[in-house]
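I'd like to go over a predicted model; first the sequence, then the structure.
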Amino acid sequence: MARAVPAVERAFDVLELFLDTHELSAPEITAQLGLPRTTVHELVGTLSERGYLMPAGRGSNKFRLGVRGFQLGSAYAERLDLAREGQLVAEEIAERCQETVHVGVREGTEVLYVAKVDSSHPVRMVSAVGRRLPAHCTAVGKALLAALPSAEVDELYGKGRLKAMTEHSITTRKALRAELDRIAEDGVAREYCESNEAVACVAAPVRDHTGQVVAAISIAVPILRWNEETEAALSDLIRDGAATLSERLGHAERD
């Protein structure tokens, strides 16, 4: 790795303070970073000249992020490809667990799989990119549905019974609502033989730079390799994977 440039690091330190605070004065930046006052004034002056910072208002001694940062962020967002980024993260997860990993998006009441990495085991889930499944029968789909307002879920599914793919599938709105509430609280969706009698899955939602859930990522395991210990370990792994993919899509976690 190339040697870090201290002046550049300090400039980024200044900019990153504004991730959590809208406005800061030079003395506040000095106090938070512990840098010499003259250094902070030079950094703030340079960043302002380049459009990365701007005065918070007429007569104010505080600064806020300038338009240049927005332009860079917009350029980054325009070049993002969910399928490509999802494939890369799916490969990382599959390498760690040796199981099948999917990335899916919701289209109405269905899930469309946009990325996939196969398990290295001879016994594994058979699926394909481009395949569609009922959202309420899959871990990916339930992770996506859990991000919706209750009224929108009700509108999607109407009043009739939900289509079952196996005897384990959820078939009522009441049961689905209870499951989605649990997922929203826990952050991980789980499926046990609901879309395939021989497969169990865990999934977690993926967010973009706006904070919206735009996809979900899952790990699918044949039930012959499924137990409580495996479920717990893969739940932690899929949380990490979803966070990594979200970060690659521009999402910034807030404490």
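Sure, I can see it.

hey, let's count contacts and neighbours off CA atoms from now on
OK.

Show residues contacting the longest helix seen in the chain.
Counting by DSSP state H, the longest helix found in the chain is helix 228-248. Here helix 228-248 makes contact (CA atoms under 8 Å, 6 or more residues apart in numbering) with 85-86, 89-90, 93, 97, 187-188, 202-209, 216-219, 252.

quick one: buried residues of that helix?
Within helix 228-248, the residues scored as buried using 16 or more other CA atoms under 10 Å are 231, 234-235, 237-239, 241-248.

okay if I get those residues as a markdown table plus distance to residue 182?
Output for the buried residues of helix 228-248, formatted as a markdown table (distance: CA to CA, whole Å):
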| residue | distance to residue 182 |
| --- | --- |
| 231 | 16 |
| 234 | 18 |
| 235 | 14 |
| 237 | 19 |
| 238 | 17 |
| 239 | 15 |
| 241 | 20 |
| 242 | 18 |
| 243 | 19 |
| 244 | 23 |
| 245 | 23 |
| 246 | 21 |
| 247 | 24 |
| 248 | 27 |
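
show me where the stretch 101-250 of the chain has helices.
139-145, 150-157, 173-186, 228-248 (DSSP state H, counting those that start in this stretch).

Check it against this one:
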Amino acid sequence: MQSKNKTVMRSMEILNLFINHAKLTFNEIIELSGIPKTSVYRMLQSLEEMALIDKDQHGKYSLGILFLRFGHLVSERIDIRQVALPSMEKVHKATGEAVNLIIRDGDESVYIEKLQSIQPVRLYTTIGRRSPLYAGACPRAILSFLPAQEREDYLARVELIPYAKGTISTMEALRHSISEARNRGYTKSFSELEDYTAAIAVPIFDHRGDVVAALSVAGIETNYTEETLDDFIALAKEAAAEVSLKLGYSDS
């Protein structure tokens, strides 16, 4: 049993090399893994037979087709709400503020999970609520990290309709906000969807590096001071990074 476990662990060490390397030669695998040559040879043969590893005409190894099939199954079956909920609960416990999770649906965002604020005055956001991608910290966290061409196509067709006194109303201001978000890694809003409310939000990425959701901390504007904002941002970033990691994202 111990011998079998050791073989499995060493095989995983070899497979893990391909997280950061698209292709590797036999000698590179030996050098990077530190596993004896004869053991690497036997394990590569077995991994090839199981379609977990593929060898091209130049003798270089890469992940096999089976991983692609498994990858599609995993991505199709992941419930992002269930993945994100534990991280959201930690933020909620630490802040007492509302914590929201949204995804994109066309040119809109949809709230798919919310933990209600424990504050006496609460925001009017419900699961299923829709908002335009340009308005509010959470929707704009998705917009800001879309691929450049996709983002530009959206900006070319969107009409900036005001929802509250702080809604972004000019394309110049929207572009500035997007640029700022991409530099800082988060978005913030004040009275954009409702008057006297505020939020900060962080994007969530999947295994391909695509933005698939956003997580926000939201509440009454008076609670979002210089003293509290840094804490809220740090907590939201940590939570979003946890969820992204669970979805297979790597920023390396």
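Cool, got the structure. The shown structure was predicted, so the numbers you read here are calculated from the model rather than taken from an experiment.

Relative to the second structure, what is the average displacement of the longest helix of the first structure?
Following the fit onto the second structure, the mean deviation recorded for helix 228-248 of the first structure is 1.9 Å by mean CA distance after the TM-score superposition for the first structure.

equivalent range in the second structure for that helix?
Helix 228-248 of the first structure corresponds to residues 226-246 of the second structure when matched by TM-score structural alignment.

now the matching stretch: how far from the chain's centre is it?
12 Å (CA atoms, centre = their mean, to the nearest Å).

now do stretch 156-176 of the second structure
25 Å.

Kindly report the same for stretch 135-145 of the first structure.
15 Å.

In the second structure, what range does it match?
Going by TM-score structural alignment: stretch 135-145 of the first structure matches residues 133-143.

Name the residues of the matching stretch that come out as buried.
133, 134, 135, 136, 137, 138, 139, 140, 141, 142, 143.

Over to stretch 38-48 of the first structure?
40, 43, 44, 47, 48.

name the element the second one belongs to?
Mapping residue 43 of the first structure onto the secondary structure by DSSP states H and E places it in helix 37-49.

Equivalent analysis for residue 83 of the first structure, please.
helix 82-97.

contacts for that helix?
Residues contacting helix 82-97 of the first structure (CA under 8 Å, 6+ apart): 100-103, 114-119, 217, 234, 237-238, 241, 244-245, 248-249.

between it and helix 228-248, how big is the angle?
Per axes from the mean of the first three to the mean of the last three CA atoms, to 10 degrees, the angle that helix 82-97 of the first structure makes with helix 228-248 is 150 degrees.

Report the mean distance between helix 82-97 of the first structure and its aligned residues in the second structure.
Looks like 3.1 Å for helix 82-97 of the first structure (mean CA distance after the TM-score superposition for the first structure).

Just the buried positions in that helix, please.
82, 83, 85, 86, 87, 89, 90, 91, 93, 94, 97.

Then stretch 13-26 of the first structure?
Under 16+ other CA under 10 Å, the buried positions of stretch 13-26 of the first structure are 14, 15, 18, 23, 24, 25, 26.

which residues sit against that stretch?
29, 33, 37, 40-41, 43-44, 52, 56, 61-65.

what do you get if the cut-off is 6 Å, keeping everything else the same?
Contact with stretch 13-26 of the first structure is made by 61, 62, 63, 64, as judged by CA atoms under 6 Å, 6 or more residues apart in numbering.

What range does that stretch cover in the second structure?
Counting by TM-score structural alignment, stretch 13-26 of the first structure corresponds to 13-26 in the second structure.

same deal with stretch 190-198 of the first structure?
Using TM-score structural alignment, stretch 190-198 of the first structure pairs with 188-196 in the second structure.

Check stretch 42-53 of the first structure too.
The aligned range for stretch 42-53 of the first structure is 42-53, by TM-score structural alignment.
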